[in-house]
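K.L.:
The following comprises the amino acid sequence and a computationally predicted model.
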Amino acid sequence: MSTILPSDLPVMSLAEVLDFLEREFPQMHAGGRSYHLEAVGPLSARMRMDHHERHLRPGGTVSGPSMMALADLVLYAAILANIGPVALAVTTNLSFNFLRRPGATGLVAEARLLKLGRRLAVGEVAIASRGSDDLVCHATGTYSIPPA
């Protein structure tokens, strides 16, 4: 078994991940574009979610399901960037801690992969309101990577 070193990664550029997502996962833009992958790096990715009425819940805050989708998407992007175009890498677990109520504003999610193996990837996501360093949500997730 070979060890994947962060210096060996990422294997896909930001442009390549964006092209892959457009081709293989266009439903992420259903209802209009609000998710924007901004960066990929060794064992990491950053994604922004624009403020939009469809992401709000009663009380004028961003809904939990919108934050869950953002976390899932940015983890998927981090994994793709670091293993290559594997469309069938799938979420097997997601866990969320909602830390504070975000206002009606866009969010920024930073993903970091904690383990990247041949069959499983484990990562965490820190989500903050745009313009703030205070976390509104912390998520962890595990993805199954199909055999080559």
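P.N.:
Perfect, thanks for sending it.
K.L.:
only C-alpha atoms for contact and neighbour calcs from this point on.
P.N.:
Will do.
K.L.:
Helices of this structure, residue ranges please.
P.N.:
14-24, 64-83 (DSSP state H).
K.L.:
Please produce CSV containing these, extended by distance to residue 114.
P.N.:
Shown next, in CSV, are these (distance: least, Cα to Cα, whole Å):
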stretch, distance to residue 114
helix 14-24, 20
helix 64-83, 11
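K.L.:
Most tightly packed of the ones you listed?
P.N.:
With neighbours defined as mean count of other Cα atoms under 10 Å, the helices of the chain peak in mean count at helix 64-83, which reaches a mean of 24.
K.L.:
Second structure follows, compare the two:
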Amino acid sequence: MQPVMSVEDVEAFLDREFPQIHLDGRIFAVEAVGPGSARMRMKAGARHVRPGGTVSGPAMMTLCDLALYVAILAQIGPVGLAVTTNLNFNFLRKPEPGDLVAECRLLKLGARLAVGEVSLFSEGRDDPVCHATGTYSIPPRK
């Protein structure tokens, strides 16, 4: 299935409907959307680093959730009330401070539920630092 929203469309929707994600500046960027997929970047700054010199779990969780939402929106259009119903995270290795890249793939896109997975990578690294699976509830079309 080809996306119905472009990178620019999704970013404009997020800017309009969720301006709070940019309170600390533009740290999230949609880099690509494709058939059942999305790639995002988070510019992890000092506020995202926890003791021990690693990007915090909550920062990684936010990026995974947002990447899944973006992949779904790109396929179904601007549906602000699509909501997370489940997220599961496996933290695989310590991410270095710096940018994180999320690669998201939808596993199922139905009329009411979407299921996907996200792999997070430290920029320039091949081994994922986190793997997440999630489910979103899609409201009925009116």
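P.N.:
All right, it came through fine. This one's a predicted model, so the numbers in the text were calculated from it and none came from an experiment.
K.L.:
closest to residue 124 of structure 1 out of the helices of structure 1?
P.N.:
Residue 124 of structure 1 lies closest to helix 64-83 among the helices of structure 1, at 7.6 Å (Cα to Cα).
K.L.:
Just give me the mean distance for the closest one relative to structure 2.
P.N.:
By mean Cα distance after the TM-score superposition for structure 1, the fitted helix 64-83 of structure 1 averages 0.3 Å away from its aligned residues in structure 2.
K.L.:
Trace that helix over to structure 2 and give me the residue numbers.
P.N.:
Across structure 2, the stretch matching helix 64-83 of structure 1 (TM-score structural alignment) is residues 57-76.
K.L.:
Then stretch 10-27 of structure 1?
P.N.:
By TM-score structural alignment, stretch 10-27 of structure 1 lines up with residues 3-20 in structure 2.
K.L.:
With stretch 129-140 of structure 1 instead?
P.N.:
The aligned range for stretch 129-140 of structure 1 is 122-133, by TM-score structural alignment.
K.L.:
Can you get me a residue count around residue 90 of structure 1?
P.N.:
Neighbourhood size, residue 90 of structure 1 [other Cα atoms under 10 Å]: 16.
K.L.:
no wait, residue 103 of structure 2
P.N.:
Residue 103 of structure 2, neighbours per other Cα under 10 Å, totals 23.
K.L.:
just checking, what residue in structure 1 corresponds to it?
P.N.:
By TM-score structural alignment, residue 103 of structure 2 lines up with residue 110.
K.L.:
Once you drop chain neighbours, what's closest to its match?
P.N.:
residue 46 (4.6 Å; Cα to Cα, 6 or more residues apart in numbering).
K.L.:
For residue 22 of structure 2, see how far away the equivalent of the one you found over in structure 2 is.
P.N.:
Applying TM-score structural alignment, one finds that residue 46 of structure 1 aligns to residue 39 in structure 2. According to Cα to Cα, to the nearest Å, residue 39 of structure 2 and residue 22 of structure 2 sit 18 Å apart.
K.L.:
what's the spatially most central residue of structure 2 in contact with, if anything?
P.N.:
The centroid of structure 2 falls nearest to residue 67 when counting by Cα atoms, centre = their mean (1.4 Å). Contacts for residue 67 of structure 2 (Cα atoms under 8 Å, 6 or more residues apart in numbering) come out as 38-40, 102-104, 118.
K.L.:
do the same with residue 56 of structure 2
P.N.:
By Cα under 8 Å, 6+ apart, residue 56 of structure 2 lies in contact with 48-50.
K.L.:
How are the strands of structure 1 distributed by residue range?
P.N.:
35-41, 44-49, 56-57, 61-62, 90-98, 107-116, 120-129, 135-144 (DSSP state E).
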